[in-house]
Each structure stands twice: as C-alpha cells, then as structure tokens.
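Undergrad: My questions concern the predicted model and sequence given below.
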Amino acid sequence: MKRILFAIAAPVALATAPAPALAQDSAGDAEMQQLSAMFSQMFTAEPLTAEQEARLPLATELVVQVMPEGFYGRMMEDMLGGILDPLMSMMPETMPAGEIAAYLGQPVDVVEAMDEGERQAIAAMIDPQYGARLDAGMDYMMGELVKQLVAFEPYMRDGLSRAYAARFTQPQLEDIAAFFATETGSLYATESMMVFTDPQVMSASMQAMPMMLEDMPRIMGEMEQMMSAAGQARGFGDLSQQERERIANALSISVAELRKGMEQASAK
C-alpha cells in the first residue's frame, strides 16, 4: 500500500513542489536544515538596480493580475487533478497479487496463477477496505501537498515581480498594463498561467511521456557507464597500510576488523 501511494505521489511532488519534503524526526530536521541552506545558496539573484527598483511597484501590480491571491493553490489543484485522476483510475481497488502473497506468506506466482475472481474474493476477505484506504491516503497526501504549495505562492509572486522589473522597461510595463486594462488583456492576465493546466495542454504533455520512459533505460545505462569511467571507490586491497591503519584507528577497530567489514560490504 505504501509503495503504491509513493509511486503515485512521488512524481507529482517532484514535479510541483518547490522543495523536497523530509520526515519530521530529529534526523529529518537536521537534514532539512542542511537542505534548506543548500537551496538558499543554490540560486542567488543579483540585486535590482535603482532603475529596476523604481519599476518594481508597477511590475508587482501586473503580477498580482497574473497571479491573484489563491491562484497558485487553484492552479496546483487543477494540475494535480489532471495528473492524478488518470493514475488513480488505473490503481487496483482490491489488494494486488504481490501484496496478497506477502500477507499470506506464499509465492507470488502461486497467487498470480489463481482465477481472477477467486483472487479478488480472497483480497476482499483479507482487506475489504483496501481501495477506501488508498483513496483516503491519496486525498490526505494531496491536500497536504496543496497546502505547502499555497504557502509557496507569496514567494513566487515576489520573484515574478522582481523578474518583471528586471526584464521589462518602464514603457514596456506600461504597455502591458494598458493591455491588461482591456477586456481581452484582463482575460489573458488571469488565464495566461492557468492555461498550463488545461486538459489540452496536459494531454499533449502526457503524449510525450511514453517517449521519455522508453528512452530512460538508455539514459540510465549510459549514465552508469559515464560514472564508472570516472573511477570506482577503492577496496581494502587498494589502500596502503598507512591508510588502513588511519581508517581503523578512526573507527577504533583493528585493521583485521576493517578488512572483514570492507570485504563483507563489497560482497553485497
């Protein structure tokens, strides 16, 4: 069940969330702090010039029209729905064969060889709430994800405002404002970003997905070759006696214990 939830939610979260979420335990908190520090330093923008700062108020007014309060949450709900609804329609309503086998302690092929009706009947006996629990888990997970994305909205609005001020001159911003003041411009302002969640756009995007998935084995294989060509980690036999002693001393173990541990690890 957890694997199914993760398989559905992980790509959605990676595609939409501003930053990865980590478990909120002591180790997760420390890792989150490190990750936050890394992200804060990863993308640093040049301060706006005095001329650009002067354009910021008008740029902000335009961005508010493009991204009004609550916009990001609505857009993400539409986008998540467009992604999740087709995925959820393919999810099993009863416990799949692999989980039945694990629950009963039987080989998967034995369960898969069962008559489909009999297997579903057994699944319903074992876990009659399987589908309802999956739905409840996804509803909660997506609700929490949307909350996080809504909290991201003010930062996105501020960033867009500064980008407008940096990329457009004052006359250009005034031209955009004049266009937004028209009936067509007002409609464009409110729809220019929401259009990316339109079923036409989502459908076209999904059509490219099989091509990407088909090419992924090649990409992963070539990536592994490139990484392998860059060199491998050194084994016990590759280390000098001085290096072995230094590592063993740091671990408060003997060189023999170090050798045993490294050889066992490499054999896995």
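TA: Noted; the coordinates are in hand.
Undergrad: Only C-alpha atoms from now on, for both contacts and neighbour counts.
TA: Will do.
Undergrad: Quick check: next helix or strand after the lengthiest helix in the chain?
TA: Assignment by DSSP state H gives helix 130-167 as the longest helix of the chain. Going down the chain from helix 130-167, the next helix or strand is helix 170-180, by DSSP states H and E.
Undergrad: Just the buried residues of that next one, please?
TA: Buried residues in helix 170-180, counted by 16 or more other C-alpha atoms under 10 Å: 170, 173-174, 176-177, 180.
Undergrad: re the thing from before, ok and the longest helix of the chain relative to helix 170-180, angle-wise?
TA: Angle of helix 130-167 versus helix 170-180, following axes from the mean of the first three to the mean of the last three C-alpha atoms, to 10 degrees, is 130 degrees.
Undergrad: Which two among the buried residues of helix 170-180 are spaced furthest apart?
TA: Farthest apart among these by C-alpha to C-alpha are 170 and 180. That separation is 15.2 Å.
Undergrad: what comes into contact with stretch 158-173?
TA: 48, 52-53, 55-56, 58-60, 62-63 (C-alpha atoms under 8 Å, 6 or more residues apart in numbering).
Undergrad: and what of stretch 230-244?
TA: Stretch 230-244 is contacted by residues 255, 258-259, 262-263, 266 when judged by C-alpha under 8 Å, 6+ apart.
Undergrad: Tell me the buried residues in it?
TA: Buried residues in stretch 230-244, counted by 16+ other C-alpha under 10 Å: 236, 244.
Undergrad: possible to save the contacts of stretch 230-244 as CSV with secondary structure, distance to residue 226 and neighbour count?
TA: Formatted as CSV, the contacts of stretch 230-244 follow (DSSP: H, G, I helix; E, B strand; the rest coil; distance: C-alpha to C-alpha, whole Å; neighbours: other C-alpha atoms under 10 Å):
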residue, secondary structure, distance to residue 226, neighbour count
255, helix, 33, 18
258, helix, 30, 19
259, helix, 29, 16
262, helix, 25, 14
263, helix, 25, 14
266, helix, 21, 9
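Undergrad: and which of the residues you listed is nearest residue 79?
TA: For the contacts of stretch 230-244, the nearest to residue 79 is residue 266 (44.4 Å; C-alpha to C-alpha).
Undergrad: measure the spatially closest residue to the closest one that is not a sequence neighbour to residue 153 for me?
TA: Excluding its sequence neighbours, the residue lying closest to residue 266 (C-alpha to C-alpha, 6 or more residues apart in numbering) is residue 235, at 7.8 Å. Distance, residue 235 to residue 153, by C-alpha to C-alpha, to the nearest Å: 49 Å.
Undergrad: next, the one to line up against it:
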Amino acid sequence: MSALLRATVAAALLLSPAAAIAQESPAPAASASPALPPVDPARLQAATATVDHIFPAGTYAKIMNGTMDGIVRQSVDSMTALPMRDLVGLAGLKPEEAAKVGKGTIAEVMAILDPAFRQRTDLSMAVMRDEMTTMMTQFEPDMRAGLAEAYARRFSAAQLDEMNRFFATPTGREYASNSMTLFMDPAVMGRMQALLPQIMRQMPAMVQKMTAATANLPKPRRYSDLTATERARLAQLLGLSEADLAGRQPRKGQ
C-alpha cells in the first residue's frame, strides 16, 4: 500500500468514534489539589448560596441530555463534510503528497470503508453521553464545592450578598439557572462548529510547527538504549517482566 493510500485510510479511520472508545486507557491517577488557605466560613456560606443559583444540582445532566445529541450530530456532519485532503496531514502525509489527494469528502470515504459509520457513530455517542452523564453527575457535588470555595476567595462577603440578592429576583433567578447552559446554546455552538473546518485545515501546519519546535530535543530512547536499572524500573512501572517488555519492542525498521 502506498504512503498516500495509507495516510488517506488512516486519516479517515481517525474519525471513527467507536475506534476511539474501544481503546480502553487506564484512568489517570487523581492528582492532589494544591494546598490552599482556609476560606472564611461566612463567605463560604454566601458563596455556596451563589453556586446554588448559578450551578444548581443536576446541571450536568441538563447539559448532557438536553443539548449534547444535537451538538454531536452537527459536529459529525461538519467533520465528515471535510475533504480528505484537509485531514490527511494528520496521518503524517507531507504537504506535497496531501495535495495529490482527491476532492472526496470524509463521508464519501467512510461510506466505502464503513457503511455503518453513521449508525456506529450515533450509537457510540449515545453510550458515551449516558456514561459521561452518570460520571459527571457523581462528580458534580465536588465541582459545586470547589466552585463555592473559588467564589468565596474571589469575592467579598458584600459582593456575594449583592449577587445573591439579584439572583433572588425573578430576572436574576432566570439568568442564574441558565448561565451555565447558555454556553451550549445553538447560537454559541453553531459559531464554534463553524471554526472546526478551519481548525482541521490548519492542524497539519500546527503539527509541522510542533515538530520544528521540538527538533532540537533528544529523540525518545528505545528499549535498547536503557540501562539495566532503567529497564528494571520500566518493567516495574508497567507491571511487566523485562522479557515481556523486550518482546513488545518494535523491530528495527518498523
């Protein structure tokens, strides 16, 4: 298979959400929060009331279930309408080779590579939406507590009281209860999605600039470059024997 064809197929398959979801990665270890000075209890109480207004319980579920399906569908439509030549640079194709790619869109390519692409996308995203809703709902109390601390540190007690008096009015209550979900409004998301084709077209150039910016750094070491101590430590970190780890290394030229 030519480099041009390999890059074209790889770029198309990058679009498959099922492939991304199927690659199970271990969850990153939770990092400890930096030590912060204590919050004045009175300000924290006022800030908690503020957060109750602007980030009421159930906000994440409202966002995920209320608007996510439409946004994902529109995003997939925007992505698959892109010409393949705008995407193949991400698969490692040089600009002069990318210019040889035809004008076919990602949707047209995926119709051949995966006739069930759209159904697979919809089903995969539905699962992701439901799982993300469950996870974010469980996380929401911690998020609300952190937001209350942030408000307590950023605003004085007088400012928090003033905000809470406004949020207690009909207009303030309406604004506060929708302040978070307004970022998901079609008027906002439509403008964000309009940027997507331009971002994808610029991505190969960005990758080239990142490559140039890191060109003077030492190359990542191969397993054969490691000392015996480093090999033993690497095997311990990965939970593998040194023999298994050595057997998983790519052969020369791969």
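TA: On my side now, so go ahead. Remember, predicted model here, so these are calculated numbers, not experimental data.
Undergrad: about what we covered before: the longest helix of the first structure against the second structure, how far on average?
TA: Here the mean offset of helix 130-167 of the first structure against the second structure after fitting is 2.1 Å, by mean C-alpha distance after the TM-score superposition for the first structure.
Undergrad: Could you count how many residues lie near residue 46 of the second structure?
TA: Other residues within reach of residue 46 of the second structure by the criterion other C-alpha atoms under 10 Å amount to 24.
Undergrad: can you pull the contacts of it?
TA: 152, 157, 160-161, 164.
Undergrad: and it, helix, strand or coil?
TA: Put simply, residue 46 of the second structure is helix when judged by DSSP: H, G, I helix; E, B strand; the rest coil.
Undergrad: before we move on, what about the one 5 residues further on?
TA: Counting by three-state DSSP, the backbone at residue 51 of the second structure sits in helix.
Undergrad: how about the nearest residue to it, chain neighbours excluded?
TA: Nearest non-adjacent residue to residue 51 of the second structure, counting by C-alpha to C-alpha, 6+ apart: residue 148, 5.9 Å away.
Undergrad: Against residue 146 of the second structure, how distant is residue 44 of the second structure?
TA: 10 Å.
Undergrad: which of the two has more neighbours?
TA: Ranked by neighbour count (other C-alpha under 10 Å), residue 44 of the second structure and residue 146 place residue 44 first, with 21 against 14.
Undergrad: Which of the buried residues of helix 170-180 of the first structure sits closest to residue 88 of the first structure?
TA: Among those, residue 180 lies closest to residue 88 of the first structure (C-alpha to C-alpha), at 38.7 Å.
Undergrad: what does that closest one align to in the second structure?
TA: Aligned against the second structure by TM-score structural alignment, residue 180 of the first structure finds its counterpart in residue 167.
Undergrad: how near is the residue lying closest to its match once chain neighbours are set aside to residue 162 of the second structure?
TA: Excluding its sequence neighbours, the residue lying closest to residue 167 of the second structure (C-alpha to C-alpha, 6+ apart) is residue 173, at 4.7 Å. Remark: distance between residue 173 of the second structure and residue 162 of the second structure (C-alpha to C-alpha) = 13 Å.
Undergrad: And residue 190 of the second structure, by the same measure?
TA: Note on residue 190 of the second structure: its distance to residue 162 of the second structure, by C-alpha to C-alpha, is 34 Å.
Undergrad: Which strands and helices lie in contact with the helix or strand encompassing residue 10 of the first structure?
TA: Assigned by DSSP H and E, residue 10 of the first structure falls within helix 2-16. Identification of packing neighbours for helix 2-16 of the first structure by 3 or more C-alpha pairs under 8 Å, 6 or more residues apart in numbering; DSSP states H and E yields helix 71-89, helix 130-167.
Undergrad: Where does residue 97 of the second structure sit: helix, strand or coil?
TA: With three-state DSSP as the basis, residue 97 of the second structure sits in helix.
Undergrad: Which residues are in contact with it?
TA: Neighbouring residues of residue 97 of the second structure by C-alpha under 8 Å, 6+ apart: residue 4.
Undergrad: Redo the helices and strands packed on helix 2-16 of the first structure as a markdown table? Include distance to residue 230 of the first structure.
TA: Output for those, formatted as a markdown table (distance: least, C-alpha to C-alpha, whole Å):
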| stretch | distance to residue 230 of the first structure |
| --- | --- |
| helix 71-89 | 38 |
| helix 130-167 | 38 |
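Undergrad: Out of those, flag the one nearest residue 196 of the first structure.
TA: Taking C-alpha to C-alpha, helix 71-89 is the member of these nearest to residue 196 of the first structure, at 8.1 Å.
Undergrad: Mean deviation, the closest one versus the second structure?
TA: By mean C-alpha distance after the TM-score superposition for the first structure, the fitted helix 71-89 of the first structure averages 2.5 Å away from its aligned residues in the second structure.
Undergrad: Okay, angle between that helix and helix 2-16 too, please.
TA: Going by the same axes, to 10 degrees, helix 71-89 of the first structure makes 140 degrees with helix 2-16.
Undergrad: from the chain's centre, how far out does helix 71-89 of the first structure sit?
TA: Relative to its parent chain, helix 71-89 of the first structure has a centroid offset of 14 Å by C-alpha atoms, centre = their mean, to the nearest Å.
Undergrad: Now do the same for residue 195 of the second structure: its match in the first structure.
TA: Aligned partner of residue 195 of the second structure by TM-score structural alignment: residue 208.
Undergrad: For residue 131 of the first structure, see how far away that match is.
TA: Counting by C-alpha to C-alpha, the separation of residue 208 of the first structure from residue 131 of the first structure is 30 Å.
Undergrad: which position in the first structure aligns with residue 157 of the second structure?
TA: Applying TM-score structural alignment, one finds that residue 157 of the second structure aligns to residue 170 in the first structure.
Undergrad: I'd like the distance between its match and residue 186 of the first structure.
TA: 20 Å.
Undergrad: ok, now residue 154 of the first structure?
TA: Using C-alpha to C-alpha, residue 154 of the first structure is found at 21 Å from residue 186 of the first structure.
Undergrad: How about residue 204 of the first structure?
TA: With the distance defined as C-alpha to C-alpha, residue 204 of the first structure ends up 26 Å from residue 186 of the first structure.
Undergrad: Just want to know which of those two has more residues nearby.
TA: Taking neighbours as other C-alpha under 10 Å, residue 204 of the first structure and residue 186 compare with residue 186 leading, 17 against 10.
Undergrad: where does the more buried one fall, helix, sheet strand or coil?
TA: Once three-state DSSP is applied, residue 186 of the first structure turns out helix.
Undergrad: In contact with it: list those residues for me.
TA: Residue 186 of the first structure makes contact with 65, 179-180 under the criterion C-alpha under 8 Å, 6+ apart.
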